[in-house]
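>>> mind looking at a prediction? Sequence and model below.
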Amino acid sequence: RRQTRGRDERLTWLCDELSRRPLTEIVQFQVRLDEVTHEAFTWDLWAAAERIFGGWCADDGFCYFGLWMVGIGREAFVRAVIDPDSLADTPEVQCLVGRPRELWNDDWPEWESLDYVAMEAYGLLTRADDDCGDAFYEAVEAEEGAVGGNRGPRGEQ
C-alpha cells in the first residue's frame, strides 16, 4: 500500500514482487490471504458490509469485501474483525458517505482481483498460458491441507 496509489498499481506491484519469488512462496501467499480473509468471515462483518452497501450483500460480494478489507491495511482490518462498527471511521468508508453508489467507482469497497494476483504471478513464473489455474489451485489446496468442519460465517446471523 505504501509503494503505490490505486488498486491497479498495487496489483501490478504485488504481481511483480510475487513473480520474483519461488513458486512455494507464491502459493503460501495465497494460503495466507485465504486464512486472513476467513478471519473476516463473520456475520457481524457481513452485516457491516450490508450497511455500507445500503442493503443486501451477496456471497461473492462479501468475499470481495473481505479482500478489500485486507487492502485497507492491517490495523483497520484487525480493528474491524474485533469491532465491525470501526469500519465507519476508516477514510475508505468515510469517502463513501453521502455519495450515491453509482458514483463510488474506484472507491467501491471490494477487491476481487486481489484474489487472482498470486495465480497470475504463478503463471508468469511457470510461463504457463491461461490454464495454469488448475495447477495453482491444486498447489494451494495441498499447502492448506484438509480443511474440516463448517467454513461458513462465524457467529450468529
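That came in fine, so what should we check first?

>>> going forward, measure contacts and count neighbours with C-alpha atoms only.
Noted.

>>> could you give the separation of the helix or strand where Glu25 lies from the chain centroid?
Element membership for Glu25, per DSSP states H and E: helix 23-39. Helix 23-39 sits 10 Å away from the centroid of its parent chain (C-alpha atoms, centre = their mean, to the nearest Å).

>>> skipping its backbone neighbours, what lies nearest the residue nearest to the spatial centre of the chain in space?
Per C-alpha atoms, centre = their mean, the C-alpha nearest to the average position across the chain is that of Leu67, at 1.6 Å. Spatial nearest neighbour of Leu67, excluding adjacent residues (C-alpha to C-alpha, 6 or more residues apart in numbering): Trp111 at 5.4 Å.

>>> ok, structure two:
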Amino acid sequence: MSEERKAPHIKQHFRREGKLMLWWLLGGPVILVALAALLAPYVLNHLKTSPDSESAMTEPQFWTLIEQAKGPGGDAEHAQRLAQLLAQRPPQDIVDFQMQLERLRRKADLGDVWAAGLLLNQGHGTDSGFEYFRLWLIGQGQAVYEHALTDADSLAELAEVVASHPDEGAEWEAYGTAPYYAYQAVTGKDLFDALPTRPPKGMPKTTWNWQDYSDLVLEQRLPRLWARFGKDKQDSDLAVQAAIDAYQSPESLPVASLGTVSLGDVLVHKRYGPARVKTLFTEDGLHVNAIMVFDDQERTMQLGPTEPGNALWSRPAS
C-alpha cells in the first residue's frame, strides 16, 4: 500500500486515539504508590478473618461498596477508599467484586455512553479512555449508572462535577486498579490468576461503531451535553489533527523489561494475547505508549515501564 493510501487511515485512527498522548501520564505513578502505601494497615485487619471463607457478592452488595467509597476528591481519593474497603474483606469477596465490575463495565459498552464520555472529556474518546470513563460512571453509583444506560444525555447533570477535576475529567484509571491492589495486599497474589475464567484472547469487540457519531449525530442524540461541550470537542479535534500531521513515529524505543521495541514487533499482552506494534510514541522519554494491532483491531496501550513483577507485556516464547 502506498504512503498516500496509508495516510487517510492513519489520520482517521489517530483522530480517535491520538488524544491519549495528552492524558496518559497525569499522575499515574503517584496514585499507584499512594494506593499501595495506604493498604498496609488494612491487611492486618483482614488477617483476623478466614481467608478460605466462601462468598458470592451480589450486585446490591457491590453497589453498597461503591457508595461507601464515595467522598471528596477525584480518581485517586476514590480508588484509595475503595481499595481500603476491599482490603478488609476476604479474598473471595475481592474476586467477586472484580467480576461484578467487569460485568457492569461490559454492560455499559454502548455507543451513546461512549459519545457521552467523548463530550464530557472534551473530545477525548480513545478505547482506553472509554474504559476509564465507564469506571468513572460506575463510581458515580447505581442510580447515575442505570440512568445513563437508557439516557446517556442525563450525564449533562454532572458537568460541574467533571469540571471540578479538569486534569482527569470523567476518566478514572486508578479506580479500576483498586481490586487488584487490595487482593495483592491481602494475599500477595495476582487477582487475575484468581478469576474463575480467563478472558478470551483478543480485544473485546463492540456492537456499535464510533464512526457513526459525527458532530451532527452527537448534537441530535445528546443535545444537553453537546450544548455544554460541543465547542470543546471541535477545538480538541483541530488540535489533535495538527499534532497528527506533525507526528512521525520512531522506528524503535527502549522499554523497561522488554528491551528495544521496534515497529512490527509482536508482543504478548497478559490478558489479550499477541499484538503487533504499529506506532510508537513517548512524552517524557520514559513512559512508552504504542498503537497495538490485535487481529483486526487497533488499540493505544502503554508498554512500560511497569512495577516489578507486574508487567502486562512480554516477548513471545521462542
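Structure received. These figures come from a predicted structure and were not determined experimentally.

>>> before we move on, the earlier item: what residue of the second structure takes the place of the residue nearest to Leu67 of the first structure?
In the second structure, the residue matched to Trp111 of the first structure (TM-score structural alignment) is Trp172.

>>> which SS class is its match?
coil (DSSP: H, G, I helix; E, B strand; the rest coil).

>>> how near is Ala128 of the first structure to Asp134 of the first structure?
According to C-alpha to C-alpha, to the nearest Å, Ala128 of the first structure stands 11 Å off from Asp134 of the first structure.

>>> give the aligned range of the helix holding Glu25 of the first structure in the second structure.
Under TM-score structural alignment, helix 23-39 of the first structure corresponds to residues 91-107 of the second structure.

>>> average distance between that stretch and the first structure?
For stretch 91-107 of the second structure, the mean deviation from the first structure after alignment is 0.8 Å (mean C-alpha distance after the TM-score superposition for the first structure).

>>> kindly list the longest helix within the second structure.
helix 223-246 (DSSP state H).

>>> please identify the buried residues of the helix holding Glu25 of the first structure?
23, 26-31, 33-34, 36-39 (16 or more other C-alpha atoms under 10 Å).

>>> any idea which helix or strand comes after that helix?
Using DSSP H and E, the first helix or strand after helix 23-39 of the first structure is helix 43-53.

>>> so how far does that next one sit from its counterpart in the second structure?
With mean C-alpha distance after the TM-score superposition for the first structure, helix 43-53 of the first structure averages 1.7 Å from its match.

>>> what's the match for the residue nearest to the centre of the first structure in the second structure?
Aligned against the second structure by TM-score structural alignment, Leu67 of the first structure finds its counterpart in Leu135.

>>> the helix or strand that Val78 of the first structure is a member of vs the second structure, average offset?
Element membership of Val78 of the first structure [criterion: DSSP H and E] is helix 74-82. Here the mean offset of helix 74-82 of the first structure against the second structure after fitting is 0.8 Å, by mean C-alpha distance after the TM-score superposition for the first structure.
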